[in-house]
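Peer 1: turn this into a structure:
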Amino acid sequence: MAVGKLYIGRKVRELRQANTATQAQFADRIGISISYLNQIENNQRPVSAAVLLSLAEKFKIDLSGLAAGESDRLLSALSEALTDPIFAGQTPTPQEIKLVAQNAPAIAHALIAAHQAFRHNSEQLASIDDTLGRGSGLTENTPYEEVRDFFHFMDNYIHAIDLKAEALASELGIGETDSYPVLAGYLEREHGVRVTRAGRDDDLIRSFDPRTRVLTLNPYLPPATRDFQLAMQIAQLGAADEVDAIAGNAAFRTAEAYEICRIGLHNYFAGALLLPYRKFMETAREIRHDLELLSVRFGASVEQVSHRLSTLQRPGQKGIPIFFARIDRAGNITKRHSAAKLQFARFGAACPLWNVHQAFEAPGQIIRQLAETPDGVRYLCLSTQITKGGRGFRFPRQHYALALGCEVSYADNFVYADDMDLGNRASFEPIGISCRICERTNCAARAVPPLKGRLIIDHDRRAVLPYRLKEI
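Peer 2: You can find the predicted model right below:
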């Protein structure tokens, strides 16, 4: 796959400013002219390989961090928003969109927020919602969506929380022995919290009484869930200052979003404590990202392991760029994150050709797929079905499919790719992101026409689809 031109003017300018250097000083240090540096910083010229190497050598930076990260996610979200028919006749070119995402991210975020408000309003009108006209505020992002976007644009990696959790994991020896007695002992020793298991209560997972300092857990929780709840309690008591500061600085519009974010950050701390960054990443590389072995090694669930793999984005110590999602039977994406180029659609269902939907048909198995998106990028895609609940015959169970994977250039790092024909283009199945923004014109699995597609209706011909699409 050819590598496109790299426009990283904003990042270069931020690097120069962080080193308190003038353009003349910075240009001299990396061996280019002032005019060339000025053109780079204003995204008028791409960065050459020689300049990238010089930046890495002189400033000890991670090259992958320059080329990826928020710009890719922001570019994907902005591109999807601009496919809306309301922009018909005014849609900017891909290069113009890239320049805005990379050089003026605040404008890109504002445009995405405005488009989301428009979408919410349109959906309300279409469904003739009874709440219209009553000041419900549904034209804005919901608090949940606002927090989801916060983590998305943070690359799902929270540096201060991750470092604190890893330091505590090292102190307690997490990952070397059974975590439950270690975590329970720490809670009692450091926070005066006694852990007990209640009589059977199907609705209870965890309950903490601040007055009596008693943490009550459901006695029928799976070990991975039980340990996670202990780690959550440690986060609430031991990382409160860091969590409150991060959530406060996010400047959420509502108190609900702030509280939801605090829960998300507590969850993040718990995952980082049970799966400490460096130890987990080194083990994942050693056993080539075998999900079952990682789960056994750290006493975690497959979902916890898969999610953690997608958060390994520490500057200078990044893991394999992995995408991760959790999908219910109705096709709703209930968790999502991508450190890879693949970005999930913010509206609409996932592509029906994606192997994640097959996971419900083969419980307990790892489903593999070699896939190619319309932009020509190829991926190794993995999916598996999981079941939650199971605390007794009458207790409801939730069924989900987990999806994760990476660009095919990283596939050799996964045990699942060993017998797959990675070099054969015919092995890769065409998939999209969502029908509403997919560029493919000849897909028999298409559910709805693309927003930007023009339909060709022929009353005398009928194929699989009742219409044809002009080339987008």
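
Peer 1: CA only for contacts and neighbour counts going forward, please
Peer 2: Noted.

Peer 1: how about the strands in the stretch 201-350 of the chain?
Peer 2: Applying DSSP state E, counting those that start in this stretch to the stretch 201-350 of the chain gives strands spanning 206-209, 214-217, 323-328, 333-338.

Peer 1: what residues of the third one count as buried?
Peer 2: Which is strand 323-328. The neighbour-count check on strand 323-328 (16 or more other Cα atoms under 10 Å) flags 323-328 as buried.

Peer 1: so which of the strands of the stretch 201-350 of the chain is the most surrounded?
Peer 2: Greatest average neighbour count among the strands of the stretch 201-350 of the chain goes to strand 323-328 (a mean of 23), per mean count of other Cα atoms under 10 Å.

Peer 1: one more, so I can put them side by side:
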Amino acid sequence: MAKQGILAGPRIKRLRRDHGHTQQAMAEMLGISDSYLALIEGNRRPLTAGLILKLAELFDFDIRSLSQEEPGGGSAAMRRRLSDPLFADLSIDRAELEAWIDNAPGGIEAFARLFDRWREGGGAGMAGEGPNPVMAARREIERWRNHFADLDAQAEELADELRIGAGDLYGAIAERLRVKHQLTIRILPFDVMPDRLRRLDLHARQLQLSELLDPAARTFQAAFQLAQIEARAGIDALVAGAAFGDRPAERLYRRHVTSYFAAALMMPYGRFLRACETTGYDIQLLQRRFGAGFEQVAHRLTTLQRVGARGLPFFMLRIDRAGQLSKGYAGASGSALIDAVHRCPLWAIHHAFDQPGRLIRQLAELEDGSRWFTVARSVRHHGGAAGVPAAEHVVALGLAAEHAAALAIARGIDLGGPADPIGLGCTHCQRADCVQRAAPPLGRALTINERERGLAPFSFVGD
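Peer 2: Alright, predicted model coming up:
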């Protein structure tokens, strides 16, 4: 298990200043040295469980806010924003960024909101731009780092309760819906429900599911319905706290957190994390053990951030054949690969489309020197009947190479050896010798020499 403390320096500094204490005075109240408190406020030491409890006792605040209120989503999210070529000439290093977060958390948050709004408008300015509900929902998910502790705890408790009554989770959910909520599940033929996968018929008191759904998807849809009923208070609180000014964004976010609960019910946190650690995060074994699909397991792996019981820091994305992103969760990985405008053609995840069912592994290195181990597999959704189109995607998981030694799928790979150079898309990549380049990088002037033709299709100033 990856053991990480809570780095909440800016939050602790604001708390101290809000109460009018000096570092020395607050350190005495906590029973630590003022130099140690300075390290905590500078994000150079994590908060221990004892200090968190002491802070909650002395200052009467919600300890969950320590991990939820990092300005700009924290240093990892800020590094992803600053990787934009717009800032390439500034050379802002990690120490400078940490100092900025430490000394001007309000300025960091203001910059993050402004930059995100700029990106939502395609980077072409903000005046007159309409809201982007998808980006707004993703920004809120990132604020929580895609970990909702209260929903996880409630889902885990419910999963234990259902497990006592039956070993078959789908059957147990169906029985609970029937007995407690007077809803029966009915599987309908494709010709009866040709354009829906799930439908709630309150008049007939039925949850109607399409026969196109495989067993894992049926369990998920049943769990989703149960989440809408039994986790409604927690879900409502999260949606209200997000304070969306846009109705579509609110509904997208609601669907995400409801799906989060459904997945947590299928893969309860404690049991799932133990299974991950004992199997080396073997995705295929996890699928069989929890009756889940590849994409469901991949998404769940990005959520394992419970304080005191953290999993490895995965990111996950889902793309189509055009490289368009339809799902992307950075989790605690801090990877810039999630926010890339385009996917690099040298990233091996694209090969998974042509090798159905096979896990495609790659050790890759970005321009900033960060190294990532990724695994990808193609997935098809809801096909299987004649004339029914099946959505086809590739789902990719990744984490920093330094953590990959714990993975069963990484065995046999020299994680310290040569890595494939990839970028964040041609317009955001400065590699001059890339023969696959489709466009020059933004902000770099092209050089055209009629007497020469290099291997790379473009040359530009400074290469």
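
Peer 1: TM between them?
Peer 2: Overlay of the two chains. TM-score (TM-score structural alignment, normalised by the length of the second structure): 0.84; 441 aligned residues with a Cα RMSD of 3.5 Å.

Peer 1: before we move on, back to that, got the buried residues of strand 323-328 of the first structure as a markdown table, with distance to residue 291 of the first structure columns?
Peer 2: Listed next are the buried residues of strand 323-328 of the first structure as a markdown table, based on distance: Cα to Cα, whole Å:
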| residue | distance to residue 291 of the first structure |
| --- | --- |
| 323 | 14 |
| 324 | 13 |
| 325 | 15 |
| 326 | 15 |
| 327 | 18 |
| 328 | 20 |
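
Peer 1: quick one: which of those is nearest to residue 27 of the first structure?
Peer 2: Distance to residue 27 of the first structure across those (Cα to Cα) is lowest for residue 323, with 36.4 Å.

Peer 1: ok, the residue mapped onto the closest one from the second structure - contacts?
Peer 2: For residue 323 of the first structure, the aligned residue in the second structure is residue 315 (criterion: TM-score structural alignment). Residue 315 of the second structure sits next to 302, 328-333, 335, 338, 397-399 when contact means Cα atoms under 8 Å, 6 or more residues apart in numbering.

Peer 1: try it again with 6 Å
Peer 2: Neighbour list for residue 315 of the second structure: 302, 329-331, 333, 397-398 [criterion: Cα atoms under 6 Å, 6 or more residues apart in numbering].

Peer 1: do residue 339 of the first structure as well
Peer 2: Residues near residue 339 of the first structure by Cα under 6 Å, 6+ apart: 321-323.

Peer 1: and with 8 Å instead?
Peer 2: Each residue near residue 339 of the first structure by Cα under 8 Å, 6+ apart is listed here: 69, 155, 310-311, 313, 321-323.

Peer 1: what's the spacing between the nearest residue in space to it that is not next to it in sequence and residue 463 of the first structure?
Peer 2: Take residue 339 of the first structure and drop its neighbours on the chain: the residue closest to it by Cα to Cα, 6 or more residues apart in numbering is residue 321, 4.8 Å away. Distance, residue 321 of the first structure to residue 463 of the first structure, using Cα to Cα, to the nearest Å: 39 Å.

Peer 1: which of those two has more neighbours?
Peer 2: Counted by other Cα atoms under 10 Å, residue 321 of the first structure and residue 463 do not tie: residue 321 has more neighbours, with 21 against 8.

Peer 1: residue contacts, the more buried one?
Peer 2: By Cα under 8 Å, 6+ apart, the contact set of residue 321 of the first structure is 310, 312-313, 338-340, 406-407.

Peer 1: from those, which is closest to residue 349 of the first structure?
Peer 2: The shortest approach to residue 349 of the first structure among the contacts of residue 321 of the first structure belongs to residue 338, at 16.5 Å (Cα to Cα).

Peer 1: verify the stated contact: that closest one with residue 326.
Peer 2: No - assessed by Cα atoms under 8 Å, residue 338 of the first structure is found out of contact with residue 326, at 11.9 Å.

Peer 1: circling back to that earlier point, and the match of residue 323 of the first structure, how far from residue 196 of the second structure?
Peer 2: Residue 315 of the second structure is 30 Å from residue 196 of the second structure, where distance means Cα to Cα.

Peer 1: how about residue 418 of the second structure?
Peer 2: Applying Cα to Cα, the value for residue 418 of the second structure to residue 196 of the second structure is 48 Å.

Peer 1: what does residue 252 of the second structure give?
Peer 2: Applying Cα to Cα to residue 252 of the second structure and residue 196 of the second structure gives a distance of 18 Å.

Peer 1: could you do residue 41 of the second structure as well?
Peer 2: Taken as Cα to Cα, the span from residue 41 of the second structure to residue 196 of the second structure is 52 Å.

Peer 1: looking at the two, which one has more neighbours?
Peer 2: More crowded of residue 41 of the second structure and residue 196, by other Cα under 10 Å: residue 41, with 24 against 12.

Peer 1: so who does that one touch?
Peer 2: So residue 41 of the second structure contacts 8-13, 102 (Cα under 8 Å, 6+ apart).
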